[in-house]
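Student: only geometry, no sequence info:
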């Protein structure tokens, strides 16, 4: 039964579509079945296209004149009797706090922090901002510790640690076979990397690792789109110069993420500073063995050599981990199976969403 006494607005005004934006969409989908809920996104973005619902509004962020989106948000708050503003990105904090002040309703503000925090927020401006926030949601212990370190206690709202979760999705087996044929992956050991194609994500590390293996039966499947064409161009030039054009496949953006993930024998997360690693638990839930960088969020998910592998973010170490899995299929399958059990037990979508909803409800 819905809680009709509480109205939540899920806000994400970003123009990209990655784990953070998908989490905002997932929160909207889950919360709207629990209570009155609206989605507020930037117009003509991938997130705008993804959320198809009559309870969706669009607001464009304005870095120079934040009062413009703030007044629009304040109007939406008052016209729709919104009690809680839940947002996910630091860039949205200014118009949201201003909207709270401008509105008659004066809603509660909850900030889900997905990104690293690396600077102290002890100046007057940031103290004022955080004093207007009612709760911080940290997606990992690392993020919680950063929030406690960098936001002074006099301005810091209560912090709730709730990990993200993932579903066990239905898979189109026929689609998998079609994709396998499309990418020519028969009798191939496939190493996948899923996510935005950008330098920080480290696709270049996987490409260099593939070149070091010099194994004709191992291919890299790089799944996602590039916000900046320069990096994609750099990657393709790198593939060409290493003479491995037959071993690296760029799929581009796809909505069939789980089917693409199921093509893989192993998946790689090579981000330099990952706060959590949603793609890690998604891979684990798809029973794909995961290799991730040995810092940040992955340390809270993967138990090395038990339910996945950790590497030091060098191409040499990544190549050795891929070779190890290639030469030891039973170990690969065991790691994948253990990873699946841990993801199902500790990072279940319904369980984690309910924990977050309960935390929001208690503010």
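Tutor: That came through fine. Not measured: the values here are computed from a predicted model.

Student: CA only for contacts and neighbour counts going forward, please
Tutor: OK.

Student: I'd guess residue 120 is in a strand, am I close?
Tutor: No - using DSSP: H, G, I helix; E, B strand; the rest coil, the secondary structure at residue 120 is coil, not a strand.

Student: That one touches residue 150, doesn't it?
Tutor: Yes - applying Cα atoms under 8 Å as the test, residue 120 and residue 150 come out as touching, 4.3 Å apart.

Student: Number of residues surrounding the nearest residue to residue 216 once chain neighbours are set aside?
Tutor: Counting by Cα to Cα, 6 or more residues apart in numbering, residue 216 lies nearest to residue 247, which is 7.5 Å off, once chain neighbours are set aside. Counted with other Cα atoms under 10 Å, residues neighbouring residue 247 total 20.

Student: Hmm, residue 222 and residue 247 touching each other?
Tutor: No - the pair residue 247 / residue 222 is not scored as a contact, 10.8 Å apart, by Cα under 8 Å.

Student: the strands in the stretch 1-150 of the chain, which residues?
Tutor: 3-12, 35-41, 56-58, 84-87, 108-113, 135-138 (DSSP state E, counting those that start in this stretch).

Student: Next, format those as a markdown table and append mean neighbour count and distance to residue 172.
Tutor: Shown next, in a markdown table, are the strands of the stretch 1-150 of the chain (neighbours: other Cα atoms under 10 Å; distance: least, Cα to Cα, whole Å):
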| stretch | mean neighbour count | distance to residue 172 |
| --- | --- | --- |
| strand 3-12 | 20 | 30 |
| strand 35-41 | 24 | 29 |
| strand 56-58 | 18 | 30 |
| strand 84-87 | 24 | 33 |
| strand 108-113 | 22 | 33 |
| strand 135-138 | 24 | 34 |
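
Student: Next, format those strands as TSV and append distance to residue 351.
Tutor: Below are these laid out as TSV (distance: least, Cα to Cα, whole Å):
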stretch	distance to residue 351
strand 3-12	18
strand 35-41	17
strand 56-58	25
strand 84-87	19
strand 108-113	17
strand 135-138	16
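
Student: Comparison target, given below:
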């Protein structure tokens, strides 16, 4: 289920936004709007208010904190006075209870945190009047479009030159130092020194070409160029995840860790750094493995365990897949989100002051 199956939806995006193509794929309506002066975008808010009234919108759903002033002002200026829902995706580190932030945040009817840790932080840092309007709502991930056969996996491995039977550790995501690709290289180098000749696949678009070049230089200097391969962004990451024996999230700190859930849904064992929202995804040695952040020796130890114990790898992959289907299913994510929206819209029509869904 996606929300457009149940409700009329309109996407309001910045001109030239990459989101436009996503809306078009789902045949959803699009309105383009320049945000204007971000701290107090009054003119843009008037335009958005007119869009809200013309579309007869019951709900505004904002995802970027910098869009909150725009959404909050538009709600106040519109005749429709829709409910405002805000999903917080990034970590919050400072209090938002000053006059400026309170003015905008008081107009939010529901705040959705993507982890329980974030929910706790939001209760701490946001204005006290929002405390009863904050809930945790995990991201949802669809099952893979296709489960690859052994032959198909071998065919994909041939493209970057990875042997069909080799143990392969993959890391997916933007290539930048805080994402920890260098830790994977260091861990693989340590295992090679012990006689464990595993392979690595680093997939993602470089945010800094210099950092990518440094990674490649490190691979070459370590004599690992035949074992560690680089690929740019891929359209179907879950297919490439399926060719891996394990998928690693090595970020110093990740608010959620979507790549882990994608791999789990694909039936692949996962290793994640023990920080941020990752421990809410992985229960150590039950449905995945955790390691100390920024510690390549600790990461090497977890990789070694999977290399030495294939049965544990299979056990963790199966348990991770079951957990992802149970806790992080995309259809359930949207079903619950739709209930939140309809409850809020229903309470508004009934004239209720109650803002939090049951």
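Tutor: Okay, I see it. All figures in this text were calculated on a predicted structure; none of them were measured in a lab.

Student: Can you give me the TM-score here?
Tutor: Laid over one another, the chains give 0.87 as their TM-score (TM-score structural alignment, normalised by the length of the second structure), with 335 aligned residues with a Cα RMSD of 2.1 Å.

Student: if we can go back for a sec, show me what contacts the counterpart of the residue nearest to residue 216 of the first structure in the second structure?
Tutor: Pairing criterion TM-score structural alignment: the partner of residue 247 of the first structure within the second structure is identified as residue 227. Counting by Cα atoms under 8 Å, 6 or more residues apart in numbering, residue 227 of the second structure touches 162, 197-200.

Student: Still touching in the first structure? Go through these.
Tutor: Among the contacts of residue 227 of the second structure, the ones still in contact in the first structure (both residues aligned by TM-score structural alignment, their matches' Cα atoms under 8 Å) are 198-200.

Student: Restricted to buried residues, select the residues you listed in PyMOL.
Tutor: To isolate the buried members of those in PyMOL, using 16 or more other Cα atoms under 10 Å:
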select buried, resi 198+199+200
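
Student: nearest to residue 135 of the second structure, of the kept ones among the contacts of residue 227 of the second structure?
Tutor: Nearest to residue 135 of the second structure among these, counting by Cα to Cα, is residue 200 at 38.2 Å.

Student: Residue 132 of the second structure: how many residues sit nearby?
Tutor: Around residue 132 of the second structure there are 13 residues (other Cα under 10 Å).

Student: That one in helix, strand or coil?
Tutor: The three-state label given to residue 132 of the second structure by three-state DSSP is helix.

Student: Strands of the stretch 151-300 of the first structure, start to end?
Tutor: With DSSP E, counting those that start in this stretch, the ranges of strands along the stretch 151-300 of the first structure come out as 159-161, 189-194, 218-223, 248-252, 266-269, 289-293.

Student: Output these as JSON lines; include the columns distance to residue 45 of the first structure.
Tutor: Compiled in JSON lines, the strands of the stretch 151-300 of the first structure are given as follows (distance: least, Cα to Cα, whole Å):
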{"stretch": "strand 159-161", "distance to residue 45 of the first structure": "29"}
{"stretch": "strand 189-194", "distance to residue 45 of the first structure": "20"}
{"stretch": "strand 218-223", "distance to residue 45 of the first structure": "20"}
{"stretch": "strand 248-252", "distance to residue 45 of the first structure": "17"}
{"stretch": "strand 266-269", "distance to residue 45 of the first structure": "25"}
{"stretch": "strand 289-293", "distance to residue 45 of the first structure": "30"}
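
Student: between the ones you listed, which gets nearest to residue 90 of the first structure?
Tutor: Counting by Cα to Cα, residue 90 of the first structure lies closest to strand 159-161 out of these; the figure is 15.8 Å.

Student: The closest one corresponds to what range in the second structure?
Tutor: Equivalent residues of strand 159-161 of the first structure are located at 134-136 in the second structure, counting by TM-score structural alignment.

Student: how far does that stretch sit from the chain's center?
Tutor: Here the centre of stretch 134-136 of the second structure is set off from its chain's centre by 17 Å, with Cα atoms, centre = their mean, to the nearest Å.

Student: Ok, stretch 294-303 of the first structure next?
Tutor: With Cα atoms, centre = their mean, you get 15 Å for stretch 294-303 of the first structure.

Student: how close does the residue mapped onto residue 296 of the first structure from the second structure get to residue 289 of the second structure?
Tutor: Residue 296 of the first structure is assigned residue 276 in the second structure as its aligned equivalent, the criterion being TM-score structural alignment. Using Cα to Cα, to the nearest Å, residue 276 of the second structure is found at 15 Å from residue 289 of the second structure.

Student: Which one of the two is surrounded by more residues?
Tutor: With neighbours defined as other Cα under 10 Å, residue 276 of the second structure and residue 289 compare such that residue 289 has more, 24 against 18.
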